[in-house]
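Asker: Pasting the sequence and the predicted model now:
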Amino acid sequence: MALPSDVKIRRYEARDRDAVRWLCCQTGFLGKPIDPVFEDRELFADYLTSYYTDIEPESSFVLEHEGQVKGYLLGSRMPIKQQLHNIFQNARLFVIGMFRYHRYNPATKEFIAWILRNSWREVPAAPRKMAHFHFNVLPEAQSLHGTKTMMDLYFDYLRQHGEKAVFGQMVTFESRRGARVLERFGFQVLERKEITKWRNKHPEPVYLTTAVKLLEVAEK
């Protein structure tokens, strides 16, 4: 299906950095703003986007609607490089978060407690040496058919660099990005684990799901 005339999918550029960070925070609470759960938008955006925007920007794409960035796909085909970056990045963010801890509200402190106590238990298995990605699109842009276009462009980019497979880790629940949706995009679910921090904030179980797609098969 063709994109509307006012929708454009293109490679990420440095000028998109602020928009990507804002969008990350604006959709961080199950598609809604993260602020009621975690108030420090700077740390939240650093954790989820800074590697992709600052270290490997060539592997990402954005969705523009009426001249504004309303979606992104952040990818990496250098997993070892990213894992090494994350070791130092996470240590830096931990120190900053602890320095600011006394200023945070109770909801943010509860979020931090979950990170320290449970988050590492709730990460599903994922291939350590495979290209990967994640994406976010604002609710008003989800009906513009841009997500599949971004994914297809990213998969073509990976093929051009000799990658044979890709995985994504996505927040899923039955009314949003369920396993059947991933399968329609040609993915196979590898593992999913419930994210317990959402149990009292969402009416249905919420999972972090790892799904893998083989790239050597031609797109239909």
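Answerer: Good, I have the coordinates. Numbers count the residues shown, from 1 in each chain.
Asker: Only C-alpha atoms from now on, for both contacts and neighbour counts.
Answerer: Noted.
Asker: How is the most centrally placed residue in the chain assigned, secondary-structure-wise?
Answerer: Of all residues in the chain, the one closest to the mean position by CA atoms, centre = their mean is residue 134, 3.5 Å from it. Under DSSP: H, G, I helix; E, B strand; the rest coil, residue 134 falls in the strand class.
Asker: Put this next to the first one:
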Amino acid sequence: MSVIRPYRPSDRDDVYEICVRTGASGADATGLYSDDDLLPDIFTGPYVTYQPDLAFVVDSGDHAAGYVIGVSDSRAYADWYAREWLPAFAARYAVQDAPTEAERDMIRFGLDPSTSIVPEVADYPAHLHIDLLPELQGQGFGRALIRRMLEELRERGVPAVYLTMSPSNAAARAFYDRLGFHELPSSRPDGPALGISTSAVV
């Protein structure tokens, strides 16, 4: 029976795999880039390194098959990323060595800590990422993970949280809409940014 529990350091490989297998707008991104660690080194690794107590996984019994991860202070996270995470990332991923423009764009994204900040960050200080393997989708785990994250943030006095997403991931957008996320003023058709109060009932 699958259960939601706090992240453990031993889950790192699993959460990296989940990130890759859902990294192409919800589809499998394995082989999409020359190094499969590129996506999780941007969207997963730094989060569970910086604030592992704001990471929760769905444990299927023998592996983690879904997660929600986040930070309670996005500006502090961006400062940490630039100082502590970026040097090793930049040494591993060189824009000029990437074989495709898509990969070069993704590396540039990872090289810019400001990508984790929306203009509304003062009112929405936290942000999150959530991913589930297909084996867990449609069973209520996504809603339960968001609920757990909102509870944790609310207990820490964080008023609201945001996320950014790929505009081509229609299933994810429908999921966020059902839970009550709303578009932020800075949201664009090519770069949706959605927010929700941590006191929301989801």
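Answerer: On my side now, so go ahead. Note that the structure is a prediction, hence the values are computed from the model and not measured.
Asker: circling back: how near is the residue nearest to the centre of structure 1 to residue 161 of structure 1?
Answerer: Distance of residue 134 of structure 1 to residue 161 of structure 1, computed by CA to CA, to the nearest Å: 19 Å.
Asker: quick one: stretch 135-149 of structure 1 aligns where in structure 2?
Answerer: Counting by TM-score structural alignment, stretch 135-149 of structure 1 falls onto residues 130-144 of structure 2.
Asker: Show me the strands in structure 1, by range?
Answerer: 7-11, 61-65, 68-76, 131-137, 165-172, 188-194, 207-214 (DSSP state E).
Asker: Dump the ones you listed into CSV; add distance to residue 119 of structure 1 as well.
Answerer: Shown next, in CSV, are the strands of structure 1 (distance: least, CA to CA, whole Å):
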stretch, distance to residue 119 of structure 1
strand 7-11, 32
strand 61-65, 28
strand 68-76, 21
strand 131-137, 18
strand 165-172, 14
strand 188-194, 10
strand 207-214, 11
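Asker: Go through those and name the closest to residue 109 of structure 1.
Answerer: Nearest to residue 109 of structure 1 among the strands of structure 1 is strand 188-194 (20.7 Å), distances taken as CA to CA.
Asker: distance between the ends of stretch 189-202 of structure 2?
Answerer: Note: stretch 189-202 of structure 2 ends 25 Å apart using CA to CA.
Asker: That stretch: which residues count as buried?
Answerer: Buried positions in stretch 189-202 of structure 2, judged by neighbour count with 16 or more other CA atoms under 10 Å: 192, 193, 194, 195, 196, 197, 198, 202.
Asker: Now which residue in structure 2 aligns to residue 78 of structure 1?
Answerer: Residue 78 of structure 1 maps onto residue 73 in structure 2, with residues paired by TM-score structural alignment.
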